[in-house]
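Visitor: What follows is a predicted protein model with its sequence.
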Amino acid sequence: MTIKLSSESLTHLPSSVAAPKYRRSDLTPGILHFGVGNFHRAHQAVYLDDLFNAGIDRDWALVGAGVFEGERVGRDKLASQDFLTTVVEQDDGHVQARVTGAMVDFLVPGDSAAIIRRLADPAIRIVSLTITEGGYFIDPASGKFNPEHPAIVADAADIDRPSTVFGMILAGLKRRRQAGTPAFTIMSCDNIPHNGHVTSDAIIGLARIADDGLADWVRENVAFPNGMVDRITPATTDRERAILADKFGVEDNWPVFCEPFRQWVLEDNFPAGRPALEKAGVQFVDDVSPFELMKIRILNGGHATIAYPAGLMDIHFVHEAMQEPLVRAFLAKLERDDIIPTVPPVPGVVLDDYFELIEKRLSNPKIGDTVRRLCLDGSNRQPKFIIPTIADRLKEGAAVEGLALESALWCRYCFGTTESGAKIAPNDPNWDRLLTTARAALADPAAWLAMEDIYGEVGRSPVFVEAFGVALKALWRDGTRETLGRYLEGGL
């Protein structure tokens, strides 16, 4: 028999499932969060839940928000269980389930009027974001905010009726300015280098188009701390719901399964106040840059390294990819030869030890993370996780053969079929374009690198163009396995 998750059932949970140690009626909201997905509920919400369990800062509860119609499905699932979430941490030697209650409301996604009203509420002192790497209106080639995006232009023309997340935030700030209410802090929790600066560029860039005076006020009054976040959190499927019901006796519409490891490094720049997150394990530093560069290049770059060869080999789960000797060896060689040498020293961290931890995390068989998830959205992820490393290697005059092979594997994946001939379902917002370009690259590899908005100067480097061409032709001539084997044995 299972217990359906709700506020009423919290006192009846099985003994194997930890319940909140606080009365949720004692919580008051202090943070509005855009992008209520699995990562947020396994990361920021868990840190806050830890604080609330310790009797600390219960005026910093979460209110969820979203801008897309598709987010209503998740909102309705959570609303039906009083915004509670079961978080299951597991690896080979550890399984633990807990119910978190840090979220007290979730506004209807796309209801800009309701969201703006809540943003104007003085109780909201932090607005946080997990809107994915592709949600910041960044031009991939330049790495800068694109003020000419049609959605941004539309919001700037009528900032009181916005449709984007940045338009809603700016409309909320506009009301606070008019009312004499102090500004809130805006905290990105996405995997983007200098995510605070990127968010600042988007908000102020939009404001500059709409109202110079408002832009100046935002620049002078709003803080945008940089941060690095980390926890492997795959998507929820019927598999996870069934495991939770069978092993723990809890029926949850949208549980989160994740690894035990979690990390959060933040700049301490919160003029409107913040919860005492350091008491829950958050590391506050003066400069997040070394930590975020380490994570983005070694972990996220590592994700991309194993994703595409595994996808082409029809491997389903990430831990299965790590069990494939060719994939695991490719990851280790590319990391140690090409990626880690581009990462500057990080305070208190031995980079080789950090990579060994990542190998262990990626090998966790209990998470059920999928290769397809790692392959997702390469057009946004490659320019952030891989191409800057290539650029640094080229500047140093260092070898780029391994990175060219990674890029060629992405191109081969975007051709739309695996090595077995199985069709790859669309897996990128720009899939049609990538599919067309990958097919053109079959005859002319340089066509792939000519995607200026993705590759920029890297795509014009004769050294990289040559290395990429050699790698792509090898993949088509010899297949993924033989090409990886030759690279590992000494070169293509």
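Guide: All right, it came through fine. Residues are numbered from 1 along each chain as shown.

Visitor: alpha carbons only for contacts and neighbour counts from here, please
Guide: Noted.

Visitor: shouldn't Asp338 be in contact with Gly397?
Guide: No - if you go by Cα atoms under 8 Å, Asp338 and Gly397 don't touch, sitting 11.9 Å apart.

Visitor: In addition, the following structure is provided for comparison:
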Amino acid sequence: MEKLSYKTLRMLGYKGYLLEKAPEKILQFGEGNFLRAFVDYWFDMANEKAGFNGKAVLIQPIRTGLTEQINTQQGLYTLYLRGSEKGRRIDDKRVISSVSRCLNPYDTEDFDKMMEVAASDDLQYIVSNTTEAGIVYDPSCRREDRPASSFPGKVTQILLHRFEAGKEPLIILSCELIDNNGKELKKCVEQYIDHWKLSDAFHNWCEKCTFCSTLVDRIVPGRVHDPKTKSEMDRANGYEDDLIDVGECFGVWIIEGSSGLENVLPFKKAGLNVQVVSDVTPYKQRKVRILNGAHTGFALGAYLAGFNIVRDCMHDETIKGFMNKMLFDEVIPTLPLEQQDLEAFAAAVEDRFNNPFINHELLSISLNSTSKWRARNMPSFLEYTEKKNKLPTCLTMSLAAYIAFYSNDIQERSEKGLSCRRDDGIIYIVSDDAWILDFYNEHKNSTEEELVHAVLCNVKMWGRNLTDVPDLEQTVTMYLKKIHEDGAKEAFAFCL
């Protein structure tokens, strides 16, 4: 079987969209699964739908990566977008042709090629996803390094080279999963300007570059590792593809910038779900409190009720009903965006959780649930309580379910975590910070009243004493007893 290439596709009579040659307009730091299923997909669609006519040069951000595989396949790969939309099973695929090549800047020749792209008249964008640890200032980086070890150091080298070549400023789209990713990258670049004693003229030129903070949202399980599944996909496609990528069909890219930026970017013209907004913060709140908050809000109780994966929960009217009541009645009223926008996003959550292609385990969601409940659910809980002057039923139950999950028939405390027993006899491991696991282990013989009081007044856990919230201690204790006596599913049903 032939390797995926433009020649192979021509031989097979491939009928899908392809763009074989185009100017290299994007310099992309990161060649992994997420960026190829997200950013490169959007630009591929912009090429097809809006005549963007641009290619991305991928930069391998660390010493080892996919450079060889990408160049062997001429930048081509098959992307599967799978999931559920309004209850309808979606299984789409397309060959992505928005990538021209990949460079490894730790190779001397490729470093020079990267700098050639940096000084090109065609270049318009820098895009990145170098993980949460990527946007970090490292003072050991030097201007003359080839390349600088840190990602912001590399960006400063590229911008300086472009400035010295007399070229136009760039639009920089940061996709790392940290708050204010674009602002943080710009801050690091400014630190290098100071540290390397670069000119005021260069600093002023950098001010004309547009550093955009962005919010990315698409679940990307990534490459197919099972040899049998991979072989079946290759056979169905008629070519060998070592870069097959898989993502969910849902996707949205929120980009912070001025109103004029929307007309500069190629996505609006292509009719894509890429939005330019003045402030990305409320959209991050929407994602964290609705999507992530839904996971944390029902997953622990659902696991205690005997469920193991997210999709099965969406086929149970009690668990699904609990999640939807929590989102629509308790979370959405606390958020600042338009009601219609929030309700549409929440409605899509059910489809995303019902993805027939992803077996998302509830136990994987349960990792570090203390900090997750504090970050994802507690803000909605507190704002609802303050706004309505009463407790939100489902969010309060989710707190009781969290306590039940961490304390259910504790067997032992070991290096692996805290071993607990589910009602059906299955032993599961609670994973969290050591001090949290020690806390629950120390309270394994406490009464419900004692345990709830100890949890709620633990300021280290929540950043405040939650026993100050009127009626919370008594209500959580009542819910915890209900979970113990009637089971978690009956407790969820009680909320409905």
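Guide: Alright, I've got the coordinates. The shown structure was predicted, so the numbers you read here are calculated from the model rather than taken from an experiment.

Visitor: ok, Asp338 and Gly397 of structure 1, which is more surrounded?
Guide: Asp338 (21 against 10; other Cα atoms under 10 Å).

Visitor: and that one, what pairs with it in structure 2?
Guide: Using TM-score structural alignment, the partner of Asp338 of structure 1 in structure 2 is Glu330.

Visitor: so that match, which of the three states?
Guide: helix (DSSP: H, G, I helix; E, B strand; the rest coil).

Visitor: Now do the same contact list for it.
Guide: For Glu330 of structure 2, the contact set (Cα atoms under 8 Å, 6 or more residues apart in numbering) comprises 380-381, 384, 392, 394-395.

Visitor: Among those, which one has the most neighbours?
Guide: In terms of neighbours by other Cα under 10 Å, the contacts of Glu330 of structure 2 top out with Leu395 at 29 neighbours.

Visitor: so where does that residue fall, helix or strand?
Guide: helix 393-407 (DSSP states H and E).

Visitor: what's that helix packed up against?
Guide: helix 293-304, strand 417-421, helix 434-442, helix 472-486, helix 488-495 (3 or more Cα pairs under 8 Å, 6 or more residues apart in numbering; DSSP states H and E).

Visitor: For the stretch 201-350 of structure 1, which segments count as helices?
Guide: Secondary structure of the stretch 201-350 of structure 1 (DSSP state H, counting those that start in this stretch): helices located at 212-221, 238-243, 289-294, 301-312, 318-323, 325-334.

Visitor: tell me what the third one is packed against?
Guide: Counting by 3+ Cα pairs under 8 Å, 6+ apart, the packing neighbours recorded for helix 289-294 of structure 1 are strand 227-230.

Visitor: which other helices and strands contact the strand it packs on?
Guide: Using 3+ Cα pairs under 8 Å, 6+ apart, strand 227-230 of structure 1 sits against strand 263-267, helix 289-294.

Visitor: Would you mind getting the angle between the helix holding Leu395 of structure 2 and helix 488-495?
Guide: Angle of helix 393-407 of structure 2 versus helix 488-495, following axes from the mean of the first three to the mean of the last three Cα atoms, to 10 degrees, is 160 degrees.

Visitor: Between helix 472-486 and helix 393-407 of structure 2, find me the angle.
Guide: 60 degrees.

Visitor: Show me the contact partners of helix 393-407 of structure 2.
Guide: By Cα under 8 Å, 6+ apart, helix 393-407 of structure 2 touches 297-298, 300-301, 304, 322, 325-326, 330, 369-370, 373, 377, 381, 418, 420, 430, 440-441, 444, 452, 455, 472, 475-477, 479-480, 483-484, 488, 491-492, 495.
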